[in-house]
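J.: Predicted model and sequence below, questions to follow.
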Amino acid sequence: MARMPQSYSMNAPYGPRFSLPPTPPVRPGTGGRGAGKDRTMATVGQLLLDIRNPALRENALLLLSKRKDIFQDLAPLLWNSFETITTILQEIVSIYPVLSKNTLDSGSSNRVCNALALLQSVASHSETRIPFLNAHIPLYLYPFLMTTNKTKPYEYLRLTSLGVIGSLVKNDDTEVISFLLQTEIVPLCLRTMEIGSELSKTVEYRIS
């Protein structure tokens, strides 16, 4: 069974501990780009709050993962909002026990992939990339890269995890490269190339 890195504590969220400020309501009849941005901020702010609610978390992860490419400031909000990164990591480690039993289903895989997609947003942003690395969060992805099951739920986890690593290395940051070379990422990529799909093999080749 894969283990959580010992340096991480679920009771110590990463980033500054503050909550999102309330977003002013958009007045009826106002329009234009500013009003649209206000509505987006209000929606994203509510979804970040929903992540902390177990009953609303799955839907919030899904909707935020869909918005990650259209809202440029999502990564700093994810990193700095209270308990958000902690909750995302809880989602990730929650399926560790399932991995070795080969009982991962599509629903659980999709939910964790949505969480990983948010980490990809944090990994790719210039303001959050190095703090993300310094927190050693990439280590939480390695159990997914170590799986050998060839079914789609496992393949999706491997591919989405590789997307996070790919977002880290795309700018050729020497600090990122140095960190990854000191870990098991290259051997894991070479290992998973033997069992992954053509798409995942392509991503792994670019990383390694």
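T.: All right, it came through fine. Numbering: from 1, shown residues only.
J.: From here on, just use CA atoms for contacts and neighbour counts.
T.: Fine.
J.: residue boundaries of the helices in the protein?
T.: Along the chain, counting by DSSP state H, helices occupy 32-51, 57-67, 74-80, 84-93, 96-99, 106-124, 129-134, 142-145, 152-169, 174-181, 185-192, 198-207.
J.: need those helices in JSON lines with mean neighbour count, can you?
T.: Converted to JSON lines, the helices of the chain look like this (neighbours: other CA atoms under 10 Å):
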{"stretch": "helix 32-51", "mean neighbour count": "16"}
{"stretch": "helix 57-67", "mean neighbour count": "19"}
{"stretch": "helix 74-80", "mean neighbour count": "21"}
{"stretch": "helix 84-93", "mean neighbour count": "20"}
{"stretch": "helix 96-99", "mean neighbour count": "16"}
{"stretch": "helix 106-124", "mean neighbour count": "22"}
{"stretch": "helix 129-134", "mean neighbour count": "18"}
{"stretch": "helix 142-145", "mean neighbour count": "21"}
{"stretch": "helix 152-169", "mean neighbour count": "21"}
{"stretch": "helix 174-181", "mean neighbour count": "14"}
{"stretch": "helix 185-192", "mean neighbour count": "18"}
{"stretch": "helix 198-207", "mean neighbour count": "16"}
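J.: List the contacts of stretch 122-131.
T.: Residues from elsewhere that reach stretch 122-131, judged by CA atoms under 8 Å, 6 or more residues apart in numbering: 75-76, 78-79, 132-133, 164-165, 167-168, 176.
J.: In addition, the following structure is provided for comparison:
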Amino acid sequence: MANLPDSLYEDYSSYKLTWSPASAFAPTTTILPFPDMNTIIQWIKDLHNEIPFISDFALQNLVTHRNTYEILPLLLWKSPSTVTMMLQEIVKIYPHILRPVHSQDGTPPRAYNILLLFQCIADHPVTRGYFLKAEMPHYLFPLVNIDLTDKPLECLRLGALGVLAHMLKAPIDGAAVSFLMDNGALNYCNKAIDIGSLESKTVAVFILNKILSTDEGLQYCCLLADRFFVIDSLLKKVLMYLSSMTNPCPSLFNLVAGCYAKLSQKSRARKWLWRVPPLMLLNGTFANLLAEDPDAANYRKQLILNMRSMVMN
């Protein structure tokens, strides 16, 4: 399956949540269109400035240009105390995730922009290694695990999920897969799928799909019955959610179908799938989506063929 568009798991400010980080900044804040390297370096230094406007101006510009300069993740990582400051901004938001956030000013949008910078750090093949070695995703798990669904907090959930998703962008890093499996990524995906927005659910299933795309991830998820049934339960929740939508999301459905096709590659998983099949994927519930998405239809066909092999054997 082709990678999802970057915008789906990278920058959520344009989605239905209508939570724009820029809303927190003064009207005079401007985005410079073509900064040179000296300007980028100065913005990184300005992140530490005690004057809020200067710091916020630098942060917003770095976020805007984070995909323009491949060296930005290395500059952020190597800059003295910058990553420490970014982590402090994440920790500062923890008290706010225990209650609804009604205001669109203050800490939440700044933490969201910090998460966008962490996404480019998690994406870069060099800084990703540093990021994992320092076990920094642990600082993001509380944001994925938020129990509330109001829009500012949901954006924080999406931003944190986006960092995890960037850890798994192609080519997939085996160390990133192992880290997520060893540290309960499935449980955090569960929370996002249970109460998260459509975008949150999609990114959570994207993470699961990427894990299942690797030999070690597939082996891990199918090794024990408990793990398989947790995943099966998650995917069936998503199918139920999709079936309740007037216009089901094609990309989310494609990811779910891909997950089941991957699971069916393992003989142990096929045995369990034969016992508790994903009926809504096999019957006519999503006939329209299958007709419009050849890839999803192929995943379904592969799932059926693999399940039938149980009878033939």
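T.: Yes, it's here. Only a predicted model underlies this, so the values are computations on that prediction, with no experimental measurement involved.
J.: Superposed, what's their TM-score?
T.: TM-score of the superposed chains, computed with TM-score structural alignment, normalised by the length of structure 1, equals 0.78; 172 aligned residues with a CA RMSD of 1.6 Å.
J.: hmm, which two among the contacts of stretch 122-131 of structure 1 are most spread apart?
T.: Pairwise distances among the contacts of stretch 122-131 of structure 1 were taken by CA to CA; the largest, 20.3 Å, belongs to 78 and 176.
J.: one step back: quickly name whichever of the contacts of stretch 122-131 of structure 1 is closest to residue 117 of structure 1.
T.: Closest approach to residue 117 of structure 1 among the contacts of stretch 122-131 of structure 1 (CA to CA): residue 164, at 7.3 Å.
J.: Surely the closest one touches residue 120?
T.: Yes. Residue 164 of structure 1 is within contact range of residue 120, at 4.3 Å (criterion: CA atoms under 8 Å).
J.: Find residues that contact each of the two.
T.: Residues touching both residue 164 of structure 1 and residue 120 by CA under 8 Å, 6+ apart: none at all.
J.: tell me the contacts of residue 69 of structure 2?
T.: Taking CA under 8 Å, 6+ apart, one finds nothing in contact with residue 69 of structure 2.
J.: actually residue 92 of structure 2, sorry about that
T.: Contacts of residue 92 of structure 2 (CA under 8 Å, 6+ apart): residue 107.
J.: again, only this time at 6 Å
T.: Going by CA atoms under 6 Å, 6 or more residues apart in numbering, residue 92 of structure 2 touches no other residue.
J.: how about it, what's its match in structure 1?
T.: Under the alignment (TM-score structural alignment), residue 92 of structure 2 pairs with residue 94 of structure 1.
J.: ok, so what distance separates residue 35 of structure 1 from residue 64 of structure 1?
T.: Noted for residue 35 of structure 1: a distance of 20 Å to residue 64 of structure 1, by CA to CA, to the nearest Å.
J.: Ignoring the adjacent residues along the chain, who's closest to the residue nearest to the spatial centre of structure 1?
T.: Nearest to the mean C-alpha position of structure 1, by CA atoms, centre = their mean, lies residue 119 at 2.1 Å. Computed as CA to CA, 6 or more residues apart in numbering, the closest residue to residue 119 of structure 1 that is not its neighbour in sequence is residue 164, at 6.6 Å.
J.: Residue in structure 2 paired with the one you found?
T.: Matched by TM-score structural alignment, residue 164 of structure 1 corresponds to residue 163 in structure 2.
J.: these two touch, right, that match and residue 120?
T.: No. Between residue 163 of structure 2 and residue 120 there is no contact under CA atoms under 6 Å: 7.9 Å.
J.: With respect to residue 49 of structure 1, which of the contacts of stretch 122-131 of structure 1 is nearest?
T.: Of the contacts of stretch 122-131 of structure 1, the one sitting nearest to residue 49 of structure 1 (CA to CA) turns out to be residue 78, at 10.7 Å.
J.: quick one on the thing from earlier: next one: the match of residue 92 of structure 2 relative to residue 104 of structure 1, how far apart?
T.: Distance of residue 94 of structure 1 to residue 104 of structure 1, computed by CA to CA: 12 Å.
J.: Residue 206 of structure 1 too?
T.: 27 Å.
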